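A.B. asks: here are the coordinates; sequence isn't available:
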């Protein structure tokens, strides 16, 4: 089937009315709210409210722009189930993506270090790594 995700939620044309109008499967919180999440109380309040609202509506949440461990840990504490950003994986050439999706070995050294770090701290149990 088709799944609907609202990208850049919280900025531009992403409106709360969309949540009422469509059966939305996921919200992707815009990186502008995630960037200063651990130092800006307004960003923390906004992200926390989006996650709580999504939980009540049974909508998955993806946080965009994760670049630091403190961001990742704070999002885990808030109940965000998916993370996207340079901390998880950097952009890669198309041939690397095709190789990754085919199931053949790819050099994912940084990603594996990230995942091992999550497992070592016990933080990884609430995050999922998605593979097509």
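C.D. replies: Ah, there it is. Note that the coordinates shown come from a computational prediction; the quantities given were computed from them, not determined experimentally.
A.B. asks: contacts and neighbour counts: CA atoms only from here.
C.D. replies: OK.
A.B. asks: wait, what's in contact with residue 61?
C.D. replies: Applying CA atoms under 8 Å, 6 or more residues apart in numbering, we find residue 61 in contact with 26-29, 51, 54, 80-82.
A.B. asks: Equivalent analysis for residue 72, please.
C.D. replies: Neighbouring residues of residue 72 by CA under 8 Å, 6+ apart: 66, 83.
A.B. asks: name the helices or strands packed onto the longest helix along the chain?
C.D. replies: Looking across the chain with DSSP state H, the single longest helix is helix 41-56. Helix 41-56 is packed against strand 26-29, helix 31-34, strand 60-63, with contacts defined by 3 or more CA pairs under 8 Å, 6 or more residues apart in numbering; DSSP states H and E.
A.B. asks: Second structure follows, compare the two:
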């Protein structure tokens, strides 16, 4: 296990478990996403600090960032404060952004992302392959990682088109010296294909479902054996 991704879940006494696809758009409409986003960034880094104190010093924490957080422009300053407060090294934190988020105001966002990289933070493009057709931004932005969208992974062993797209993304990412991660890996056959084509990392239910922090810690502290 090289890292984990912080996922936000709302367990409401009135509505039960509310999907992020329902409450995140509302939070963005009302502006609450800035407050929620800052809380998530701080909570994730605080959790990582606790795990580092238990010896998990090499672990990376990936955290999703919304378009509004990025476009506001103060993300580098906010992250600098949170890293200073928690004592977590910037190199152990990765910010995830979708293609649509990055491209919403690419000129302004590029400056913000370069400032984040200057802090030592890693940057990942999430859901890669489902957004913009132009790939020019990959050479303009200081991206470290491409995360292949699970849409291409779910039918990987049954759909030749998905196999072609996935293998092409892996090869392209490596040609640009980028780390490539496959999302939504659930089946041993998918893992075998990704291994064959040199994908660097995977995430998905084949490794573990989303877990509460304590359960995640227990997973991290024991050996993980994936299918051969």
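C.D. replies: Noted; the coordinates are in hand. In this text the structure is predicted, and so the values were computed from the model without any measurement.
A.B. asks: Now the TM-score, please.
C.D. replies: The TM-score (TM-score structural alignment, normalised by the length of structure 1) is 0.74; 107 aligned residues with a CA RMSD of 1.8 Å.
A.B. asks: related to what we said a few turns ago, start and end residues in structure 2 for the longest helix of structure 1, please.
C.D. replies: Taking TM-score structural alignment as the measure, structure 2 aligns residues 160-175 with helix 41-56 of structure 1.
A.B. asks: List of residues touching that stretch?
C.D. replies: Stretch 160-175 of structure 2 is touched from outside by 146, 148, 152-153, 155-157, 179-180, 197-199, with contacts defined as CA under 8 Å, 6+ apart.
A.B. asks: at 7 Å instead, please
C.D. replies: 146, 152, 155-156, 179-180, 197, 199 (CA atoms under 7 Å, 6 or more residues apart in numbering).
A.B. asks: These, buried ones only, as a PyMOL selection?
C.D. replies: Those of these that count as buried under 16 or more other CA atoms under 10 Å are selected in PyMOL with:
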select buried, resi 146+152+156+179+180+199
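A.B. asks: Tell me which two in the contacts of stretch 160-175 of structure 2 are the farthest apart.
C.D. replies: The most widely separated members of the contacts of stretch 160-175 of structure 2 are 155 and 179, with 22.2 Å between them, by CA to CA.
A.B. asks: neighbours around residue 139 of structure 2, how many?
C.D. replies: For residue 139 of structure 2, the tally of surrounding residues (other CA atoms under 10 Å) stands at 9.
A.B. asks: Trace it over to structure 1, please.
C.D. replies: Taking TM-score structural alignment for the superposition, residue 139 of structure 2 sits opposite residue 20 in structure 1.
A.B. asks: Which strand or helix spans its match?
C.D. replies: Applying DSSP states H and E as the criterion places residue 20 of structure 1 in helix 16-21.
A.B. asks: List the buried residues of that helix.
C.D. replies: Neighbour-count burial for helix 16-21 of structure 1 flags residue 19 (criterion: 16+ other CA under 10 Å).
A.B. asks: Stretch 174-181 of structure 2 too?
C.D. replies: For stretch 174-181 of structure 2, the neighbour count (16+ other CA under 10 Å) marks 174, 178-181 as buried.
A.B. asks: With stretch 197-217 of structure 2 instead?
C.D. replies: For stretch 197-217 of structure 2, a neighbour-count test (16+ other CA under 10 Å) marks 199, 201-203, 206-207 as buried.
A.B. asks: same question, stretch 154-163 of structure 2
C.D. replies: Buried, per 16+ other CA under 10 Å, within stretch 154-163 of structure 2: 154, 156-157, 162-163.
A.B. asks: Can you add distance to residue 25 of structure 2 and give those residues back as a markdown table?
C.D. replies: Shown next, in a markdown table, are the buried residues of stretch 154-163 of structure 2 (distance: CA to CA, whole Å):
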| residue | distance to residue 25 of structure 2 |
| --- | --- |
| 154 | 25 |
| 156 | 30 |
| 157 | 33 |
| 162 | 29 |
| 163 | 32 |
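A.B. asks: from those, which is closest to residue 211 of structure 2?
C.D. replies: Residue 211 of structure 2 has its nearest neighbour among the buried residues of stretch 154-163 of structure 2 in residue 154, at 21.0 Å by CA to CA.
A.B. asks: what's that closest one in contact with, if anything?
C.D. replies: By CA under 7 Å, 6+ apart, the contact set of residue 154 of structure 2 is residue 184.
A.B. asks: so how far is residue 171 of structure 2 from it?
C.D. replies: As for residue 154 of structure 2, its distance to residue 171 of structure 2 is 19 Å (criterion: CA to CA, to the nearest Å).
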